[in-house]
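>>> Just a sequence and a predicted model for now, questions to come.
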Amino acid sequence: MQATNQERIIDLTIHYTNGKQQHFQFSAPEGTVGEQATLGTRLHKMLTADPIILELADKLVVIPVHNIQSIEISPIPSKLPEGVLHPMREIKI
């Protein structure tokens, strides 16, 4: 996926309880505070939905939340949803 000058690519990785994972990308606007707030709101709505529904070019993907172990979003959006603990470091044990 190519991003324009006013967009950046966000990577979304879903880790399932069965050990599999799926990778997705979407473009997000760069720039104004309002656009960043919209991205934060979109992410919050997606993460609190059950099921999570993703629109691809040729189909909808419906993912029941009970099948999800974790979700990774990279790079970190500049405007985060309320309740996010930050900044954090992952410690490998």
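Thanks, I have the structure now.

>>> from here on, contacts and neighbour counts on C-alpha atoms
OK.

>>> all helices of the protein, in order?
For the chain, the helices defined by DSSP state H occupy 33-48.

>>> tally of neighbours for residue 39?
Look at residue 39: counted by other Cα atoms under 10 Å, it has 20 neighbours.

>>> With adjacent residues omitted, what lies nearest to it?
residue 28 (6.8 Å; Cα to Cα, 6 or more residues apart in numbering).

>>> distance of the one you found from residue 62?
Distance, residue 28 to residue 62, by Cα to Cα, to the nearest Å: 21 Å.

>>> The structure to be compared is supplied as follows:
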Amino acid sequence: MSEEKCCSCCSTDSKDPVIGEYVCYCNHVTEQDIIEAIENGALTVKDVIDKTGAMKNSNCAVNNPKGVCCYSDIVYVFNKHMENTKL
């Protein structure tokens, strides 16, 4: 996957997604928000980010309990739900 990363904090890629209350803590984006973005026409991770406002004004080291960028979690949730829509 060659999605362009959208924030400066994406230098650390987490291999183990841990989805809590939010997928993007900086902007309070939930898994349901991502699902709704897909249902409303988001076809790429960038579309999801644009539709949900995820990763805007990121301060992941402070806001995300994992202390890393949420990009890999957004990708994980996006892929999980895109696969479900193809079934």
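It's in. Remember, predicted model here, so these are calculated numbers, not experimental data.

>>> What value does the TM-score take for this pair?
In this superposition the chains share a TM-score of 0.27, using TM-score structural alignment, normalised by the length of structure 2; 48 aligned residues with a Cα RMSD of 4.6 Å.

>>> the more surrounded of residue 28 and residue 62 of structure 1?
When neighbours are counted by other Cα under 10 Å, residue 28 of structure 1 and residue 62 differ, and residue 28 comes out ahead with 18 against 12.

>>> That one contacts residue 8, correct?
Yes. Judged on Cα atoms under 8 Å, residue 28 of structure 1 makes contact with residue 8 at a distance of 5.4 Å.

>>> elements contacting the top helix by length along structure 2?
Using DSSP H, we find that the single longest helix of structure 2 is helix 71-86. Applying 3 or more Cα pairs under 8 Å, 6 or more residues apart in numbering; DSSP states H and E, one finds that helix 71-86 of structure 2 makes contact with helix 31-39, helix 45-52.

>>> okay, now residue 73 of structure 2: neighbour count?
Neighbours of residue 73 of structure 2 using other Cα under 10 Å come to 21.

>>> same check, this time on residue 24 of structure 1
Using other Cα under 10 Å, residue 24 of structure 1 has 12 other residues around it.
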